[in-house]
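Novice: Make a model of this:
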Amino acid sequence: MLFLSALRRACVVPSVQRRWLSAPADRLLLIKELRGQTGAPVNDVKAALQTSNWDLDAAMSELRRKGLAAATKKAARHAAEGLVGMARGDGVVAVVEINSETDFVARNSQFRALVGSAAAAALAVSAPRPGCAAELDGEVLRAARMPGGGTLEEAVASVAASVRENVRLRRGFRLAAPGALVGAYLHQKAGDEAGRIAGLVALASSQPLAGAGAEQAQELAHKLAMQVVAAAPRFLDRSAVPAEALEAESRVLREQALSSGKPEKIVDKIVAGRLDKYYGEVCLAEQAFIMDGDLKVQDVLKRTGKQVGSELRLTGFLRVQVGEGLEQEQKDFAAEVAETLKAAA
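Specialist: Now for the predicted structure:
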């Protein structure tokens, strides 16, 4: 009897081990759980669990390792689609751009969740120049901690492995304006805090605003964010235009005037008049207001300031568009299909 009792105790498998040596039904639950946590394809999830002897934590690490490797292989592929995400804090807004190869993946719920979480993580990254829009350091941004744990770089690699495309974190920005009003607008939205183009405007008030006055000023900030998206200004006002840009524009305008046969003595006046038009195109404060083309933005600021009893002035703005500055790849459809069939073989 004593021998049989000892034998039974020796044959008892610890509860932790029983989990990995469980019946097929339990293994299906593990596959479902790991897929839910990672979003990876079922075949990859099953292979990782089998390689890890059905240890959930070890399989998670294996998928992460494979995800990083897969992301590295896909990194050379062109990615100019995607979304910009936006997250808001107290007097600060962060914007990130994450690219994908196709618009189909950009509409994927997993991709959209990544973009939103990435923007939230960017809120914790310090801006180099508080008070205006600044691009964030790429290395620091990639190392930002995600709300669910891990780094932003790891999260991007995980999604890339899941959707089987080149997914990359391109850039991030942070507009920090303590005490100012921040207007934000997303164009072609994909969810609550993601879209194709993001516009931000910081609006400072000389006096504290409350009640209806604060609401009116905030509404103007929102409209100006729409202005930024629609009119794509390059500078805040004419004082922000770099001297070299102004000189280059003046030189082009002068050459145009002379080549058209205008007398030398009136060329300076012509250039001055055309520079005013140039400022009206590239400077936010001097652009025609999109809600009323008869007024400039700076005129609307003065008018609203009088109405709310406080001087309002622009302190910063930001415009981020998906794929801006990236050439769209011209794809050979037949070659793409052949490549897909080859990969599936």
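
Novice: CA only for contacts and neighbour counts going forward, please
Specialist: OK.

Novice: what's the closest non-adjacent residue to residue 197?
Specialist: residue 321 (4.3 Å; CA to CA, 6 or more residues apart in numbering).

Novice: residue contacts, that neighbour?
Specialist: Residue 321 makes contact with 84, 196, 197, 198, according to CA atoms under 8 Å, 6 or more residues apart in numbering.

Novice: Residue 241 too?
Specialist: Residues in contact with residue 241 (CA under 8 Å, 6+ apart) are residue 235.

Novice: Residue 149 versus the residue nearest to residue 197, what's the distance?
Specialist: For residue 321, the distance to residue 149 equals 28 Å [CA to CA, to the nearest Å].

Novice: Could you do residue 263 as well?
Specialist: According to CA to CA, residue 263 and residue 149 sit 69 Å apart.

Novice: What's the local residue count around residue 145?
Specialist: 22 (other CA atoms under 10 Å).

Novice: repeat for the one 4 residues further on
Specialist: When counting by other CA under 10 Å, one arrives at 10 neighbours for residue 149.

Novice: if we can go back for a sec, select only the buried ones of the contacts of residue 321 in PyMOL?
Specialist: In PyMOL syntax, the buried subset of these is picked out as below (16 or more other CA atoms under 10 Å):
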select buried, resi 84+196+197+198
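
Novice: for comparison, sequence B:
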Amino acid sequence: MAITAALVKELRELSGAGMMDAKKALVENDGDVEASMDWLRTKGLAKAAKKSGRTAAEGLVGVKVEGGVGVAVEVNSETDFVGKNADFQKMVNGIVAAAVNVDDVDALKSADVNGKTVEDTVTDAIATIGENMTVRRMAKVTGDVVGSYIHTAAADGLGKIGVLVALKGGDEATAKQIAMHVAATNPASLSEEDLDPAVIEREKTVLTEQARESGKPDNIIENMIKGRIKKFYSEVTLVNQAFVMNPDVTVGQAAKDAGAEIVSFVRLEVGEGIEKVEEDFAAEVAKTMGG
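Specialist: All right, here's what the predicted structure looks like:
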């Protein structure tokens, strides 16, 4: 029986196995999908489908800089333990290297890592390691100089928080210092111009209500809000924050003093924004025991 692409696709979707494994299973079983599923299960290659519903909120962020280009990729797993696994770390490094040549996470999933797509590489790792895994997001920056920093490093270029900073002018030492600052303070945007207008309006509304409770006249309230918004910018925008290395100057001024301008930055933290499901351990045991 001819093994068509549609047949391979069907088996992949049913089993969660990689493309080459699905094709091999169909060849071995003369195109019989049900028999191929059993074949994949006996080889331990159909595990991925069972794992795909589990929350993957742990894992690693990997960063890589090549010249004036920096990429950061978050690859998630179910448990923190997997982040310490050498095979998982090797896979993440391969995925990060592939990310240098693509522009978004969808393109990354189709990129090549040692003869397989990233998507198939992850699927195979799920079957081998036994946990759900996802390539969740990637980000890219470009500049004259790009610096990187990894916080809570598990290995070289891999950790819980990955930061990239792109500069116009300056040097790598300055870029890395600013990257360390970003890791610590997690700014919402580069400057007030880049801040989400909805965030600014929400803050103004809160500040206005607070000021009105003081009972002061409207013209005084207007000046109070201007001052408080300026303070807000100094807290949430990178260039206006007090530099952690020297709080007497802003980050923007520190960059300027070093002959640089900050072009962009990226900060990825493992599991950021993922809702984790916390199960009651006793209930889980009881469920396993049929109680």
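
Novice: circling back: tabulate the contacts of residue 321 of the first structure (a markdown table), appending distance to residue 119 of the first structure and secondary structure.
Specialist: Below are the contacts of residue 321 of the first structure laid out as a markdown table (distance: CA to CA, whole Å; DSSP: H, G, I helix; E, B strand; the rest coil):
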| residue | distance to residue 119 of the first structure | secondary structure |
| --- | --- | --- |
| 84 | 9 | strand |
| 196 | 14 | coil |
| 197 | 14 | strand |
| 198 | 12 | strand |
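
Novice: Make JSON lines out of the contacts of residue 321 of the first structure and add distance to residue 306 of the first structure.
Specialist: Listed next are the contacts of residue 321 of the first structure as JSON lines, based on distance: CA to CA, whole Å:
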{"residue": "84", "distance to residue 306 of the first structure": "35"}
{"residue": "196", "distance to residue 306 of the first structure": "35"}
{"residue": "197", "distance to residue 306 of the first structure": "32"}
{"residue": "198", "distance to residue 306 of the first structure": "29"}
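
Novice: Of the contacts of residue 321 of the first structure, which is the nearest to residue 118 of the first structure?
Specialist: Comparing these against residue 118 of the first structure with CA to CA places residue 84 closest, at 9.8 Å.

Novice: if I pick the aligned partner of the closest one in the second structure, what's in contact with it?
Specialist: Residue pairing (TM-score structural alignment): residue 84 of the first structure is matched to residue 61 of the second structure. Neighbouring residues of residue 61 of the second structure by CA under 8 Å, 6+ apart: 72, 73, 74, 75, 158, 159, 160, 161, 162, 268, 269, 270.

Novice: Mark which of these are part of helices, please.
Specialist: Counting by DSSP state H, no part of these is found in helices.

Novice: Tell me the one of those nearest residue 65 of the second structure?
Specialist: Nearest to residue 65 of the second structure among the contacts of residue 61 of the second structure is residue 72, at 9.0 Å by CA to CA.

Novice: What's the match for that closest one in the first structure?
Specialist: Residue 72 of the second structure maps onto residue 95 in the first structure, by TM-score structural alignment.

Novice: Now do the contacts for residue 19 of the second structure.
Specialist: Here residue 19 of the second structure is in contact with 8, 9, 12, 120 (CA under 8 Å, 6+ apart).

Novice: Please say which position in the second structure residue 333 of the first structure maps to.
Specialist: In the second structure, residue 333 of the first structure lands on residue 281 (TM-score structural alignment).

Novice: now swap in residue 196 of the first structure and tell me
Specialist: In the second structure, residue 196 of the first structure lands on residue 160 (TM-score structural alignment).

Novice: Quick check: its match vs residue 61 of the second structure, distance?
Specialist: 6 Å.

Novice: list the residues that contact both of those two?
Specialist: Taking CA under 8 Å, 6+ apart as the contact rule, residue 160 of the second structure and residue 61 both touch 269, 270.

Novice: Having no further points to raise, I will conclude here.
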